[in-house]
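K.L.:
Output the structure for:
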Amino acid sequence: MERAILVSRCSTNESRQDVSRQSAELAAKYSGQYIIVKEFSYYESGTKNDEVNKEILNFSINNNIDHIITLEISRISRKISSFALFLESCNSHNVNIIIDNFQLHTLLPCGQPNSMVQTMLSIASTFSAMELSLIKERLQSGRRKFVAGGGVLGRKMGSVKTTTDLLKDHSDVLKYIRQGQSVRNIMKLTGKSSGTIQKVKKLFQCTD
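P.N.:
As a prediction, the model looks like this:
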């Protein structure tokens, strides 16, 4: 059987997405067709995940992976340029990308790039970037309306937490930091963003 990896990504502010659900759906669907060698499941913005994509590519190339399977194109990246580079690297190393929601394969059975699919994915990545832009604009519009109605953005007076409070709130993160776990592993284990983990790590180092 051919070898495959699963890629599941979710931003921390995506209420309709969940990495465990994505992974479970993909595993249930493809485990009978391919040997699932590894699952990359993580929380990170689709505009800031270039480093993770490099790790995915390196793993695929070094472990003779035939297929990278993901739920939709935005799970790889929401940046057009980043997705294009990712796709180009996969093509050059004969790694097929399977986009599950459209049932698209980037390589033909003979190993050549599927030009029709590649064109479709280029268009889809453009729409993915546009979608993110619209989401940001709606959020900004909501904030402007809130402020215009007398609302105040930011923390409420007296709500600033002490270092002890923050470390207590994120005791799960602190536990894995003490174990020497990497930021990416802690993200998987706790479901918290890299920014939160870095903040806790910095606070812990200052109090240690």
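K.L.:
from here on, contacts and neighbour counts on C-alpha atoms
P.N.:
OK.
K.L.:
for the chain, what's the longest helix?
P.N.:
In the chain, with assignment by DSSP state H, the single longest helix is helix 115-148.
K.L.:
which helices and strands does it pack with?
P.N.:
The contact analysis (3 or more CA pairs under 8 Å, 6 or more residues apart in numbering; DSSP states H and E) places helix 115-148 against helix 80-92.
K.L.:
Could you also give me the structure for this next sequence, so I can compare it with the first?
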Amino acid sequence: MEKAIIISRCSTNENRQDVSRQSEQLTSTYSNQYKIVKEFTYYKSGTKNDEVNAEILDYAIKNDVKHIIAIEISRISRKISSFALFLEKCNENKINIIIDNFKLHTLLPTGEINGMVQTMLSIASTFASLELSMIKERLNSGREKFIRENGYSALGRKTGSKKDNTKLLSEHADIVKFLKQGQSVRNTMKLTGKSNGTIQKIRKLVA
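P.N.:
The predicted model follows:
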């Protein structure tokens, strides 16, 4: 069997996108096709993981790994430039990237570049980046709405205090995500492990 690496990444420690779930799913799907020699499972923003991606590439090249598997493109990177560089390095070293949710392979069985798939992934990386921009835009919109209607931060500080609403929303991005999905406060508590009071504060900002 040819060697493969699994990448499982999340931005926050949340149950819905738990790295172990990603890893288990990919192992179950691909262990009968490839020899899984290493799993890179970690929590880090998809815009700040260039160092980890460099480590992954270094390991793959040094250990003659032929396939790198991720559940979706954003698990590799949410930055268009970073994914493009990662893809270029893989092409140079004849390493096939497998994106599980679309069952896409960047290289053909012959080892040649799969031009159509790589074009599709370039477009997909753009959407992954846009998705993150939209999340940030919604956070900022919620913050502005709260300030406009209330004038105080979720912690009772006046607008303009050092720990402003933007930082609070950023720190609790997992709560924001679940509330935007329509999850109840109780379910959000279970999914994030955070208190009712914290979730109520965030809900006021994003309502």
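K.L.:
What mean distance separates stretch 140-148 of structure 1 from the matching residues in structure 2?
P.N.:
Aligned to structure 2 and superposed, stretch 140-148 of structure 1 gives a mean residue distance of 1.3 Å (mean CA distance after the TM-score superposition for structure 1).
K.L.:
How far off centre is that stretch?
P.N.:
On the basis of CA atoms, centre = their mean, to the nearest Å, stretch 140-148 of structure 1 sits 28 Å off its chain's mean C-alpha point.
K.L.:
swap in stretch 10-18 of structure 1?
P.N.:
Counting by CA atoms, centre = their mean, stretch 10-18 of structure 1 comes out at 9 Å from the chain centroid.
K.L.:
next one: stretch 61-72 of structure 1
P.N.:
Distance, centroid of stretch 61-72 of structure 1 to centroid of chain: 15 Å (CA atoms, centre = their mean).
K.L.:
got it, and stretch 78-98 of structure 1?
P.N.:
15 Å.
K.L.:
Residues contacting that stretch, please?
P.N.:
46-47, 50, 53, 57, 60-61, 65-70, 76-77, 104-107, 111-113, 122, 125-126, 128-129, 132 (CA atoms under 8 Å, 6 or more residues apart in numbering).
K.L.:
Give me the subset of those residues lying in strands.
P.N.:
Members of the contacts of stretch 78-98 of structure 1 lying in strands (criterion: DSSP state E): 67, 68, 69, 70, 104, 105.
K.L.:
Which residue in structure 2 aligns with the last one?
P.N.:
Superposed on structure 2 with TM-score structural alignment, residue 105 of structure 1 falls opposite residue 105.
K.L.:
Would you confirm that that match contacts residue 115?
P.N.:
No. In this structure, residue 105 of structure 2 is not within contact of residue 115 by CA atoms under 8 Å, at 10.2 Å.
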